[in-house]
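Peer 1: turn this into a structure:
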Amino acid sequence: MVAERRRTGPTLERRRPQSRQRHTIRRRRRGQRLLFAILNLASADAAINCWNDKYYWDFWRPWTAIQQADRDGNPATEPDTSWMPLLTAPYPEHPSGHLCIDGASLRVLQMFFGTDKIRFGVTSSRFGGETRYFDRFSEPLKEIIDARIWAGLHFRTADVQAKVLSMKVAHYMATHYFQPLG
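Peer 2: Next comes the predicted model:
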């Protein structure tokens, strides 16, 4: 069920700040514009870095690795040609695009609000507007990692390394973007 909920791409979910954040943001219109600019730049930079890595490494996805295990050079593995994933994608596996984009966005929110501990909700576009609540910005990342693996879309390494990439993108943004001119 978690894998099915995480089927929707990250860009559809990240643009809906919930309750408390909305009220905080409304109090400062300049802050609102700045936050959404930073979120969009972080997402774009994370996606660019992610897709550069995907095509550099050109790593096979779990369903290919499982169905073609006799071609991996390891005599201890055997193929399971009947195994099918819940989700598929037409591009290389490593790193996880969902984690790159969502990880950068969530890290930006942590830095913007100066804390990880803010309750927020993510509303599903697939499950009748159902909202899943979290108590920290860092909480969804573990769920997303697990969901992508359970769906058969990624190996854990692709998700964990995408999380690292996303944190580096957010850190770079914090130290290089939106600095005073002059």
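
Peer 1: okay, CA-based contacts and neighbour counts for the rest of this
Peer 2: Noted.

Peer 1: list the buried residues for stretch 58-65?
Peer 2: Phe59, Trp60, Arg61, Pro62, Trp63, Thr64, Ala65 (16 or more other CA atoms under 10 Å).

Peer 1: next, the second sequence, to be compared with the first:
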Amino acid sequence: MPKTNDVLFNPAIQAAVTQAAYQTLVSLYPAQKVLFDKAQSGFLNTLRKDLLAQLATSEDKITYTPIMEPGYHQPDPTHPNQSFLSPQKNTVQQNAGLFALVNYAMADAAIAAWDSKYYYGFWRPIVAIRQDTRSTRSIPNWLPLGAASDGSGTNFTPAFPSYVSGHATFGGAVFGILRLFYGTDTMQFQLQADEYNGITKDSITNQIRPVRARYYQSFTQAEDENFLGRIYVGVHWRTDQDAGRTMGQQIASYIFTQND
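Peer 2: Next comes the predicted model:
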């Protein structure tokens, strides 16, 4: 289970969350940059002192790694396609609160998911499919469909254990926070995938992929696509996705109720 209390008071995590929130707020409200600069500078200076003190007294001299690792894709809430923000007419304070909640939840999701991955050490589909079992024949050269977004690489499987799914855990956490924050699951918005942006090439046809956006009527609809996508591309089992989404939603509920 997620070690949320440790995360909430971990200076390294707090600093990463603050940096993400700062970048988002400056993008949304550039006229207030001077104010945000002062707030961020003072807060991070305090956190750096706390972190140095924590490292100095730690028995195992923990080295904290950025939230961006491993396997983390940072959302850009300022992108025009993230249309669940602007139509709601959120204030600066409300947006800051939402970004903080989302980042806290995703930080916990990363910690909880990768803790589970290396606790259970469960194999990926590619390992199972390439081996014989009592009821199935091996497919020695089988490859998954997914992962090459720029057409220049192979369709690889992530080089860490399968259970639980990081994508599903992140999705459960993010969309869980959004449902709780807005008090509804019904929300019309669209998202633009990196794979279909009019720039990247298809790894099979070598043709530039057209611009395609996905349109949603609810947070759950997008969460479901995030959930199913990792199964369809062949890098996760459904059990990975089920457990990951449940974990992410539980994290979102805890984070929201603790900071409501």
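
Peer 1: related to what we said a few turns ago, biggest separation within the buried residues of stretch 58-65 of structure 1, which pair?
Peer 2: Greatest spacing in the buried residues of stretch 58-65 of structure 1, by CA to CA: Phe59 and Trp63 (11.8 Å).

Peer 1: what's the single longest helix in structure 2?
Peer 2: helix 92-120 (DSSP state H).

Peer 1: just how off-centre is that one within its chain?
Peer 2: 7 Å (CA atoms, centre = their mean, to the nearest Å).

Peer 1: please apply the same query to stretch 157-169 of structure 2.
Peer 2: Mean-position distance between stretch 157-169 of structure 2 and its chain equals 12 Å (CA atoms, centre = their mean).

Peer 1: the buried residues of stretch 58-65 of structure 1 in strands, which ones?
Peer 2: Among the buried residues of stretch 58-65 of structure 1, no member falls in strands (DSSP state E).

Peer 1: which of the residues you listed fall in helices?
Peer 2: Under the assignment DSSP H, the buried residues of stretch 58-65 of structure 1 contribute Pro62, Trp63, Thr64, Ala65 to helices.

Peer 1: using the three-state scheme, assign the spatially most central residue of structure 2.
Peer 2: Nearest residue to the geometric centre of structure 2 (CA atoms, centre = their mean): Phe170, 4.1 Å. Going by DSSP: H, G, I helix; E, B strand; the rest coil, the secondary structure assigned to Phe170 of structure 2 is helix.

Peer 1: closest one to Met167 of structure 1 out of the buried residues of stretch 58-65 of structure 1, please.
Peer 2: Phe59 (21.9 Å).

Peer 1: can you give me the helices for structure 1?
Peer 2: Shown for structure 1, the helices assigned by DSSP H span residues 2-5, 10-13, 19-26, 29-57, 62-67, 97-113, 139-150, 156-176.

Peer 1: returning to that earlier point: would you list the buried residues of stretch 58-65 of structure 1 in JSON lines and tack on distance to Arg22 of structure 1?
Peer 2: Listed next are these as JSON lines, based on distance: CA to CA, whole Å:
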{"residue": "Phe59", "distance to Arg22 of structure 1": "40"}
{"residue": "Trp60", "distance to Arg22 of structure 1": "40"}
{"residue": "Arg61", "distance to Arg22 of structure 1": "38"}
{"residue": "Pro62", "distance to Arg22 of structure 1": "39"}
{"residue": "Trp63", "distance to Arg22 of structure 1": "40"}
{"residue": "Thr64", "distance to Arg22 of structure 1": "43"}
{"residue": "Ala65", "distance to Arg22 of structure 1": "44"}
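
Peer 1: among the helices of structure 1, which is the most enclosed?
Peer 2: Mean neighbour count (mean count of other CA atoms under 10 Å) peaks for helix 97-113 among these, with a mean of 25.

Peer 1: with structure 2 superposed, average distance for that one?
Peer 2: Once fitted to structure 2, helix 97-113 of structure 1 is off its aligned match by 0.7 Å on average (mean CA distance after the TM-score superposition for structure 1).

Peer 1: start and end residues in structure 2 for that helix, please.
Peer 2: Mapped onto structure 2 using TM-score structural alignment, helix 97-113 of structure 1 covers residues 166-182.
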